[in-house]
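> can you look at this prediction? I've put the sequence above it.
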Amino acid sequence: MNNFSKIVMAALAFGGSISTASAAGVITNITESGAGLGSFDFNIDEANRALDLTKTFDSVNPIVLTFTVEHSTGPGNPYTVAEAVTNNTGQNWADFHYTIGEPDQGQGVVFTAHNSSTLSGFTLDQSSGPRNLDFTGFQAAGTTSDAAFTISPFDPGQGNTMTFTVTQVPTIPEPETYAMLLAGLGLMGVMAKRRNNKQSA
């Protein structure tokens, strides 16, 4: 084998080793802000591409999580997210919403397979999409719901860092909803009383 053949073989072998390593966006930090914030904690398991989040709302105002992403090599997207959301607002919730805020320097942060996202006590609305998760259901004051979803940040490139946000906000039932609920309960009470009166007659 001549020297040229050896160089070509070495280049192919080297190129093959490079092609097996993939570029990836790696989440390195998460910070929190917002008027609704009571407490927040997180753990990043980079080996398994997993995030474990715990959050307490002290009011129904939004909480914004800011994710810092850096360039790395290794396994690609997505990150699996498990989140415990505690309602410490003193009010029952009827809806809960997640919205991705894209970074200025690029697009492509999404909830991967968003239709598989879950929040205990809630149902995912059809209005949901790759950058928003809208849930309808019920979470009583003083309780915790568990969320599960996947998220895919993009690789900002060698030597670069980027951030994106996920805004979370609960909503409470409208006063008309409470009025309708009370009216329905009152009607059921009247019907039950009539039924009892007929049985006793």
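Okay, I see it.

> from here on, contacts and neighbour counts on C-alpha atoms
Noted.

> and for G137, nearest residue in space, chain neighbours not counted?
F122 (4.0 Å; Cα to Cα, 6 or more residues apart in numbering).

> show me the contacts for the one you found.
By Cα atoms under 8 Å, 6 or more residues apart in numbering, the contact set of F122 is D95, F135, T136, G137, F138.

> which residues touch stretch 107-116?
Residues contacting stretch 107-116 (Cα under 8 Å, 6+ apart): 78, 100, 102, 124, 128-133, 149-154, 164.

> apply 10 Å and report the result again.
Here stretch 107-116 makes contact (Cα atoms under 10 Å, 6 or more residues apart in numbering) with 77-80, 98-103, 117, 124-126, 128-133, 148-155, 164-165.

> show me where the chain has strands.
23-33, 37-45, 50-57, 63-73, 79-87, 93-101, 110-112, 118-119, 122-124, 132-139, 144-152, 161-171 (DSSP state E).

> give me whichever of those strands is most buried.
Most buried of these, by mean neighbour count (mean count of other Cα atoms under 10 Å): strand 110-112, with a mean of 22.

> on that earlier part again, got the contacts of F122 as TSV, with distance to L37 columns?
What follows is those, written out as TSV (distance: Cα to Cα, whole Å):
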residue	distance to L37
D95	17
F135	20
T136	21
G137	21
F138	20
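
> any idea which of these is closest to S19?
Of all these, the one sitting nearest S19 is F135; the distance, using Cα to Cα, is 40.7 Å.

> and here's the other structure:
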Amino acid sequence: MKLKFIAAGILAAASFSAYAGDQVINVNADGSAHAFSAVVDDGILSGGLDEIFLNGLGAGKYNIGLSISGQNLSFNALTSNLNGKLGESLSIGSLRFFGVEYTGVGPFKLQLYGNALAGGNYSGTYTVSAVPEPATYGMLLGGLGLLGFMARRRAAKKAA
């Protein structure tokens, strides 16, 4: 019985390994449109995994929306991840990652898992939006409080 558990563990660990045929795509985040593409001739998903590195982002917290369209392939939304954080699949060919922390050290790495058939290809775009700092919300609430104070004071003057 123990041998079956050990064999199952070894098979599970082996299924997560990267293969030599995996493709790496580097994309620069330059503040404008961000796009990437790959076709089967490039070896997409040949090892079951493609890695896309998003370069040029500063340290911070990001919301990233990824839209992927493709032919003759399927992505696994349960294992595709961005810096280890699983995304949410909102529709076919779309992944979203909310509140991903990035320290600014090392690559910002998107891993796409799936299977490609003959003639497969995909292309995609992504958008990056910074998540506001807590101090931003504090200033917003402080300003609203001041507006409320002024409105109450004005109403008290009219009543008197």
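Yep, that arrived. Keep in mind that this is a model prediction, so the values were computed, not measured.

> re earlier: and which of the contacts of F122 of structure 1 is nearest to A23 of structure 1?
F135 (33.4 Å).

> does that closest one touch T99 like I think?
No - checked against Cα atoms under 10 Å, the pair F135 of structure 1 and T99 is beyond contact range at 11.6 Å.

> measure F36 of structure 2 to G148 of structure 2 for me?
48 Å (Cα to Cα, to the nearest Å).

> K109 of structure 2 against E101, yeah?
No - the pair K109 of structure 2 / E101 is not scored as a contact, 12.0 Å apart, by Cα under 10 Å.

> any shared contact partners between these two?
Residues touching both K109 of structure 2 and E101 by Cα under 10 Å, 6+ apart: N83.

> now A155 of structure 2: how far from F149 of structure 2?
Distance, A155 of structure 2 to F149 of structure 2, by Cα to Cα: 10 Å.

> same check on L86 of structure 2?
Remark: distance between L86 of structure 2 and F149 of structure 2 (Cα to Cα) = 44 Å.

> same thing with Y126 of structure 2?
Counting by Cα to Cα - Y126 of structure 2 and F149 of structure 2 are separated by 43 Å.

> same deal with K4 of structure 2?
Distance, K4 of structure 2 to F149 of structure 2, using Cα to Cα: 70 Å.

> which one's more surrounded, those two?
More crowded of K4 of structure 2 and F149, by other Cα atoms under 10 Å: F149, with 12 against 9.

> OK, contacts around the more buried one?
Contact partners of F149 of structure 2, counting by Cα under 10 Å, 6+ apart, are G143, A155.

> isn't there a helix covering it?
Yes - judged by DSSP: H, G, I helix; E, B strand; the rest coil, F149 of structure 2 forms part of a helix.

> map it onto structure 1.
In structure 1, no residue is paired with F149 of structure 2, using TM-score structural alignment.

> quick one: contacts for the residue nearest the centre of structure 2?
Geometric centre of structure 2, nearest residue: F97, 4.0 Å, by Cα atoms, centre = their mean. Applying Cα under 10 Å, 6+ apart to F97 of structure 2 gives the contacts 62-66, 81-83, 85-89, 128.

> pick the one among the residues you listed closest to A135 of structure 2.
Y62 (16.4 Å).

> now check structure 1 for the residue matching L54 of structure 2.
Using TM-score structural alignment, L54 of structure 2 lines up with V85 in structure 1.

> that match contacts A147, correct?
Yes - using Cα under 10 Å, V85 of structure 1 is in contact with A147, at 7.4 Å.

> which residues are in contact with both of those two?
L53, L119, S120.

> count the residues that sit near the aligned residue in structure 2 for the last one.
It refers to S120 of structure 1. In structure 2, S120 of structure 1 lines up with N83, judged by TM-score structural alignment. For N83 of structure 2, the neighbour count with other Cα under 10 Å is 16.

> please tell me I have it right and N83 of structure 2 contacts Y102.
Yes - at 8.3 Å, N83 of structure 2 and Y102 qualify as touching, with contact defined as Cα under 10 Å.

> any shared contact partners between these two?
Common contacts of N83 of structure 2 and Y102, defined by Cα under 10 Å, 6+ apart, comprise F108.

> what's the counterpart of A38 of structure 2 in structure 1?
Per TM-score structural alignment, A38 of structure 2 is aligned with F67.
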